[in-house]
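In: okay, sequence plus prediction incoming.
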Amino acid sequence: MTNEAARAHDDRVLYGCMGLGGSWDPDPYGPQDIDDAEAAVRAALDCGITAFDHADIYRHGKSEAVFGEVLARTPGLRERITLQSKCGIRLGGEDRPGMYDLRAGTITRRVEESLTRLRTDVLDVLLLHRPDPLADPDAVAQALHSLHRQGLVRAFGVSNMGAAQIAHLQARLDVPLVANQLEMSLHSRDWVEAGVLLNTPDSARNGFPFGTLEHCRDHGIRLQAWGSLAQGRFTGRQQTPAEHATAQLLAELARHKDTTPETVLLWWLMRHPAGIAPVIGTARPERIHACRDAVLREPDLTHEEWYELWVTARGVPLP
């Protein structure tokens, strides 16, 4: 693995750039959108975050474009950060439905477009955003090898894929897959509950591909957690009794540990032995700053505290 790929593989927390770039439509971005993106990037850097996660579809490409504007404003920044993007989803339009597209030509074209928007000549990491049932894995592998040989992408990973899908692709690649980005949080708990619901009536309702965490751990594939802050469900937007109880518990633990509820929420993920790296998706600088201790401090949760948060968020006892 190259030094650049190893650095990307080891980032503790990533900043997710989906919230940058203004509205979710093809309309052009404006100067305020660039200023807002710069403020968010500055907040992330202030917290010690140096890994930035993109996708070609975020805000119809505007998230990458405004980030490129920030890089242009800040000489030397590109050399100090890890830049990751994703491809494989095509947004729907008037003439076609939304779809997944991992054809070799599409992968190459989308990477080239991302590089142009980001104003850089290389991605540190490229993730395949979603599985495409029509994808030819040999053709996908050839496209990735070509991007690597050309120096356009340093390392590769996947997103929203299970163990069998990862192994199927890795068998055709000469370079290791270094990351798998999944929805993981104290709210979206299928990833952790899949391992304890076996041999229970609730097992059939859990859709997480069992064995994926174990496969990633065994093969050195870093787990990245999108949606890690649970869209604010435990830090201001709680609605259900379980969410209110969890918010109260998070606040109590945060006071006890001299930190913020957001940090404790991220610590819950990071405390898992799989070495999960949260992706922080908020565009609000103050909320980014609330995650600072997740970067700077080791997860400070006991075995009992970790389980108390899990059971409280579930709203029902473990089986």
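Out: Good, I have the coordinates.

In: make it CA atoms for all contacts and neighbour counts henceforth
Out: Noted.

In: so which helix or strand takes in residue 310?
Out: Taking DSSP states H and E as the definition, one finds residue 310 inside helix 303-314.

In: confirm residue 39 sits in a helix?
Out: Yes: assessed with DSSP: H, G, I helix; E, B strand; the rest coil, residue 39 lies in a helix.

In: find the nearest non-adjacent residue to it, please.
Out: Among residues not flanking residue 39 along the chain, residue 285 sits closest, at 6.6 Å (Cα to Cα, 6 or more residues apart in numbering).

In: same check, this time on residue 142
Out: That would be residue 104: by Cα to Cα, 6+ apart, it lies 7.5 Å from residue 142.

In: now residue 249
Out: Residue 249 sits nearest to residue 309 (Cα to Cα, 6+ apart), 7.2 Å away.

In: pasting the second one now:
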Amino acid sequence: MALGDVVDDDDDEFFVVQDASGRVHGATTRGADEETLFRAEALAKFLDVDDALAEKCRAIEREGSRWLSSVDAPRCGVERAARAVFERYAKGWEYDAETSGVEFWTQTERVGTHFDKDEEARERYGVWLTPHVATVTYVEGDGGSAPTVVFDGLTPRSQPDAENHDGSACERTVVMFPSRGAHFKFDGRFLHGVYEELSRDGDEGRRTTLLANVWFNHKPVGIERLPDSFTDDYEPQIVESPESLTPSVLCPACLDVSPMKKCTFGPTGTEYALVGATDLPTVALRACADAGMSLIFLEHRDGDDIRIEVPKDEPDAKRTKAT
């Protein structure tokens, strides 16, 4: 979709402007470091998670994605935790308060490779809108659980049939193993997922996450607040000065790699394939996790980067064009 295009629906007029990087346009820094906002980082503990918060997170899972505007007062503990995420990353930025906020939801299921996006805008108007910042707070789970894996550099524009395809590739893969109360954030445009192959053998423990994505100047279409029935007085314990995790850096080309399952994704799960993502140093990654190293950067050498391709056996008629 071109900058400033207007898309008309039967009853609505949908207008969005994206900047050169594909982000929703309009937010500006006020002394904040833009590069820092979008860089993958993790905190050893963002929340002092107790059983009450874990229970509240599990209780709203069936509600799906919900919205808390930057001007709305939180009404329950989960909304207060989501607001804390928004305030952490909105600090130093100028944005339209009415249309900015945090999209949040909770998950106990493992989710495959995907882009976070405005789902309705994609389905109804064919436009890819991604959050400015994506975050994961680990409410339940430990280093034996399946990690979050982010393919740094792969955005919707990396898809080969995207209208504004830019040919970008992933030169660094970021792996974050769960730890109760830990927090992980990354560029909201980037492809990511939960990879069971990297969990400890036989690990079937509970893995509960609070996902909170920061949006500036855009409210995802059709997402509303939690119902009043979830109102409570619970105050989550936010760690005032959380410790940042120092990433461990590995070079896959220097390590033994293990074949993983073929990595495909898309609207039906098979439209696109990640080339180069099936051979990762699983043994080294598990050793890092077992040694208590949660955040790991895999630096890919030239020629070993990861790209999105259309599988050769994927029928054209089955693909959904990435406009």
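Out: On my side now, so go ahead. All of these numbers come straight from a predicted model, not from anything done at the bench.

In: where does the TM-score land?
Out: Here the superposed chains carry a TM-score of 0.30, computed using TM-score structural alignment, normalised by the length of the first structure; 166 aligned residues with a Cα RMSD of 6.7 Å.

In: returning to that earlier point: ok, now which ones touch the residue nearest to residue 39 of the first structure?
Out: With contacts defined as Cα atoms under 8 Å, 6 or more residues apart in numbering, the neighbours of residue 285 of the first structure are 39-40, 43-44.

In: if we can go back for a sec, the residue nearest to residue 142 of the first structure contacts residue 147, doesn't it?
Out: No: using Cα atoms under 8 Å, residue 104 of the first structure is not in contact with residue 147; the gap is 10.5 Å.

In: picking that back up, what sits against the residue nearest to residue 142 of the first structure?
Out: Contact partners of residue 104 of the first structure, counting by Cα under 8 Å, 6+ apart, are 139-140, 142-143.

In: need those in TSV with secondary structure and distance to residue 113 of the first structure, can you?
Out: TSV is the format used below for those (DSSP: H, G, I helix; E, B strand; the rest coil; distance: Cα to Cα, whole Å):
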residue	secondary structure	distance to residue 113 of the first structure
139	helix	20
140	helix	18
142	helix	19
143	helix	15
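
In: out of those, which are buried?
Out: 140, 143 (16 or more other Cα atoms under 10 Å).

In: between the contacts of residue 104 of the first structure, which sits nearest residue 73 of the first structure?
Out: The shortest approach to residue 73 of the first structure among these belongs to residue 143, at 32.2 Å (Cα to Cα).

In: name the nearest residue to the closest one, ignoring sequence neighbours.
Out: residue 104 (5.2 Å).

In: same thing with residue 137 of the first structure?
Out: Closest to residue 137 of the first structure by Cα to Cα, 6+ apart is residue 169, at 6.0 Å.

In: which residue is the nearest non-sequential neighbour of residue 108 of the first structure?
Out: Residue 108 of the first structure's closest residue in space is residue 143 (Cα to Cα, 6+ apart), at 6.6 Å.

In: now that neighbour: how far from residue 153 of the first structure?
Out: Noted for residue 143 of the first structure: a distance of 11 Å to residue 153 of the first structure, by Cα to Cα, to the nearest Å.

In: same question, residue 256 of the first structure
Out: Residue 256 of the first structure is 44 Å from residue 153 of the first structure, by Cα to Cα.

In: so if I had to pick from those two, which one is more boxed in?
Out: Taking other Cα atoms under 10 Å, residue 256 of the first structure and residue 153 do not tie; residue 153 has more neighbours (23 against 10).

In: enumerate the positions of the strand or helix carrying residue 246 of the first structure that are buried.
Out: Here residue 246 of the first structure, judged by DSSP H and E, is contained in helix 241-256. Across helix 241-256 of the first structure, burial judged by 16+ other Cα under 10 Å covers 242-247, 249-251, 253-254.

In: save the residues you listed as JSON lines, and put in distance to residue 110 of the first structure too.
Out: Below are those laid out as JSON lines (distance: Cα to Cα, whole Å):
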{"residue": "242", "distance to residue 110 of the first structure": "42"}
{"residue": "243", "distance to residue 110 of the first structure": "39"}
{"residue": "244", "distance to residue 110 of the first structure": "42"}
{"residue": "245", "distance to residue 110 of the first structure": "44"}
{"residue": "246", "distance to residue 110 of the first structure": "41"}
{"residue": "247", "distance to residue 110 of the first structure": "40"}
{"residue": "249", "distance to residue 110 of the first structure": "44"}
{"residue": "250", "distance to residue 110 of the first structure": "41"}
{"residue": "251", "distance to residue 110 of the first structure": "43"}
{"residue": "253", "distance to residue 110 of the first structure": "44"}
{"residue": "254", "distance to residue 110 of the first structure": "42"}
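
In: got the angle between the helix or strand that comes right after the helix holding residue 246 of the first structure and helix 241-256?
Out: Following helix 241-256 of the first structure in sequence order, the next helix or strand is helix 261-270 (DSSP H and E). On the basis of axes from the mean of the first three to the mean of the last three Cα atoms, to 10 degrees, helix 261-270 of the first structure is oriented at 100 degrees to helix 241-256.

In: mind giving me the packing neighbours of helix 261-270 of the first structure?
Out: Applying 3 or more Cα pairs under 8 Å, 6 or more residues apart in numbering; DSSP states H and E, one finds that helix 261-270 of the first structure contacts helix 241-256, strand 277-280, helix 292-296.

In: for residue 264 of the first structure, find the nearest of those.
Out: Relative to residue 264 of the first structure, the nearest member of these by Cα to Cα is helix 241-256, separated by 6.4 Å.

In: wait, the residue nearest to residue 249 of the first structure sits on residue 251?
Out: No: using Cα under 8 Å, residue 309 of the first structure is not in contact with residue 251, being 11.3 Å away.

In: got any residues that touch both of the two?
Out: Residues within reach of residue 309 of the first structure and of residue 251 at once, by Cα under 8 Å, 6+ apart: there are none.

In: just the strands from the stretch 101-250 of the first structure, written as ranges.
Out: For the stretch 101-250 of the first structure, strands defined by DSSP state E, counting those that start in this stretch occupy the ranges 123-128, 153-159, 177-183, 222-226.

In: list the helices and strands the third one packs on?
Out: Secondary-structure packing of strand 177-183 of the first structure (3+ Cα pairs under 8 Å, 6+ apart): helix 3-10, strand 153-159, strand 222-226.

In: sounds good, over and out.
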